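> Have a look at this prediction, sequence included:
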Amino acid sequence: MSDVTTRRLAPLRQSATTLMPGIVVTMLVATTAQFLAEHYGTPAMLLALLLGIAVSFLGEEGKTVPGVAFSARSLLRLGVALLGVRISADLILDLGPHLIGLVVFGVVATIGFGLAVGRLFGRRWRFAFLTAGSVAICGASAAIAISAILPRDARSEQNLIFTVMGVTVLSTMAMILYPILVDAAGLDPRQAGVFLGGTIHDVAQVVGAGYTLSEETGDTATLVKLIRVSMLAPVVLVASLLIRSFAAAPQDGIAPPLLPGFVLGFLVLAALNSAHLIPEQIATLLSECSRWLLLSAIAAVGMKTNLRQVLEVGGSAIGLLVAETVFIAALILAGIRLIG
């Protein structure tokens, strides 16, 4: 290896040496969370967050700090980008125009509802959009993506942690309660799948609730959920344009990006998958990588968390999150009844 190449690689090696301890720790926490989730039936994302909080000292001091910060930022965005391999036009079109319209309307209406009632709960538009977007689209993953485009302030990280924790807990409760509601409402398997996929926040809980009832319900619920996930990129793009045009300048003077690179990656992968240019085995591998990256990133976010500050978010924030959850459930159920 020449001296020139060695000099060029030196900064990369130095960065890897600096970041590796923290990255390894976040992956160990993620692996532990996954192991516990498989054995005790608890959502892995929630366990990763709680375990991360339990070892938050690793994000505050020592050699692990740079790697933890890198995982909470860069690994997290890469995980969201790789979610694009789950999306294809064929899957979406199979559902039919009426149900697609209902799901899309549910996403837009829930975000609008959150922004409209946010002030009634004493919350500003940033927090209202963050929570409503995570409820409307895909839970923790949406919260991560939306947080990246919001102007940052002193409470940005605190609000993200609260939202991730809140939507994960609500998703788990919905996974248990919504199948009971489906039976009580007398929905057929396809309608039940539309309701579960159109209302539960996180993908894993949608799958769990859907296949608890039947294979047809599970397949439909997963498909509907993926349509909601596909709304992530357009929502982030439109929000970025509006924020840059109308929002006050951020405290640090740095405007959020018009279209973050990870959202562009999401779109590219979704387009390639829709064109059948990604082999099924590769798509499955990338989807699994996305899950592990997000799990590691959420563990890192937990390590950077001051739990006392998160709890200071207050009861009104919980009330807003619950109100948004109830709104989308009522809206989708009413839409199913209307469409028939």
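Yep, that arrived.

> From here on, just use CA atoms for contacts and neighbour counts.
Fine.

> Now do the helices in the stretch 1-150 of the chain.
Along the stretch 1-150 of the chain, the segments classed as helices by DSSP state H, counting those that start in this stretch run 3-40, 44-54, 65-70, 76-82, 89-93, 97-117, 125-136, 140-149.

> Need the winner for burial among those helices.
helix 125-136 (a mean of 27; mean count of other CA atoms under 10 Å).

> helices or strands next to it in the packing?
Judged by 3 or more CA pairs under 8 Å, 6 or more residues apart in numbering; DSSP states H and E, helix 125-136 is in contact with helix 97-117, helix 140-149, helix 156-185, helix 315-339.

> and here's the other structure:
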Amino acid sequence: GMFGFSLALALIFVVFAIFPSWMTSLPKSGGWLNAVKVVLGLIEIALALKFLSTADLAYHWGILDREVFIAIWVVIAFILGFYLLGKIKFSHDSDLKYISIPRLFLGGAAFVFAFYLIPGLWGAPLKAVSALVPPLSTQDFVLNQESGPIVDSTITHPKRKYADFLEIPLKIDGFFDYQEALAYAKENKKPLFLDFTGHGCVNCREMEAKVWSDPRVLKKLKEDYIVVSLYTDDKTALPEGEQFYSKILSTKVNTVGKKFKHLQAERFNTISQPYYVLLGTDEKELVSPPIGVEFNIDKYLQYLDKGLSEFAKKQTNE
């Protein structure tokens, strides 16, 4: 996010430094410049909601649920569309005698985007923006499903640690604590799928929407692996007895997020997300190195298949 904002600001100065003659071809400041400011301002407000949503998810405030977030984006998109087509006018705008071709196309694009978002109010996946909007698990109402949090009614196991405020997408019956997942994996003789993730991880949401949702991948995650999603940015406080000082992070570990960030840094020497690790019940890596962002579904399947193959070999040799 910070890189995107800095790139957008720096790009303007870089372009005009390389092509200084372009500066002289620009029209004088006036209504057009105010229109640019309004358009960029509306876009910035929409993107700023993403950062507010990240904090909302990490602290579990429950302010920006998915449908609220999408509704605000729909309103902003309609305002942008009407403004570009001259139907809305602000105090510093000049009179718009005609609609230029660029404004017409941009206004049309804003309306198309708004209409694309609307089905998301009823639970449509919206894969194109899935990395930016809050996860579907925060939505209270999904069409063709009962209202309330999305859960699998067939699950009868005892309540799992952190499951009251964390969720795994796509109805995957997984864990949120490493030790608890490890014990379950040993009991059921299945390999572990460690998903180091985060509430603010854009690529994590995109991987879940575009790769995990593939039926072949989802089947393996649900049936062949014990999935444990370890949120490294969750702000929920740990009980006093579970807090400790992390030398590798140089900070006190006093939240759920820091607990699993410490685990990732200590065991795998990285704190990047997403980070997918396949472990045997002996806590050794089945496939090395682990992978991060991989939108190629076939390669992701190969990674999962190799993990299963290595786990089967270990089971045979034991």
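Arrived safely, thanks for sending. The structure presented is a predicted model; accordingly, all values stated were derived computationally and were not measured.

> For the two chains, what TM-score is obtained?
With the length set by TM-score structural alignment, normalised by the length of structure 2, the two chains reach a TM-score of 0.27; 126 aligned residues with a CA RMSD of 5.3 Å.

> just to revisit the earlier point, which one of the helices of the stretch 1-150 of structure 1 lies nearest to Leu267 of structure 1?
Ranking the helices of the stretch 1-150 of structure 1 by their distance to Leu267 of structure 1 (criterion: CA to CA) puts helix 76-82 first, at 8.0 Å.

> chain center to the closest one: distance?
When C-alpha coordinates are averaged (CA atoms, centre = their mean, to the nearest Å), helix 76-82 of structure 1 and its chain have centres 10 Å apart.

> packing partners for it?
Helix 76-82 of structure 1 makes packing contacts with helix 140-149, helix 261-274, helix 280-303 when contacts are defined by 3+ CA pairs under 8 Å, 6+ apart.

> repeat that with 7 Å
Counting contacts by 3 or more CA pairs under 7 Å, 6 or more residues apart in numbering; DSSP states H and E, the secondary-structure elements packed against helix 76-82 of structure 1 are helix 261-274, helix 280-303.

> Identify whichever of those helices lies nearest to Ile180 of structure 1.
helix 280-303 (28.3 Å).

> got the buried residues for the closest one?
When neighbours are counted by 16 or more other CA atoms under 10 Å, the buried residues of helix 280-303 of structure 1 are found to be 283, 286-287, 289-303.

> just stretch 325-340 of structure 1 next, same as before
For stretch 325-340 of structure 1, the neighbour count (16+ other CA under 10 Å) marks 325, 327-329, 331-333, 335-336 as buried.

> Check stretch 218-230 of structure 1 too.
Those would be 218-230, for stretch 218-230 of structure 1 by 16+ other CA under 10 Å.

> do stretch 40-56 of structure 2 as well
Of the residues in stretch 40-56 of structure 2, those buried by neighbour count under the rule 16+ other CA under 10 Å are 42, 46, 49-50, 53-56.

> Check stretch 74-85 of structure 2 too.
When neighbours are counted by 16+ other CA under 10 Å, the buried residues of stretch 74-85 of structure 2 are found to be 74, 76-85.

> Remind me which helix or strand Arg267 of structure 2 belongs to.
When secondary structure is defined using DSSP states H and E, the element that contains Arg267 of structure 2 is helix 256-268.

> quick one: buried residues of that helix?
Burial within helix 256-268 of structure 2, assessed by neighbour count using 16+ other CA under 10 Å, is assigned to 256-264.

> Distance of Leu106 of structure 2 relative to Ala114 of structure 2?
Summarising the geometry, the distance separating Leu106 of structure 2 from Ala114 of structure 2, computed by CA to CA, to the nearest Å, is 12 Å.
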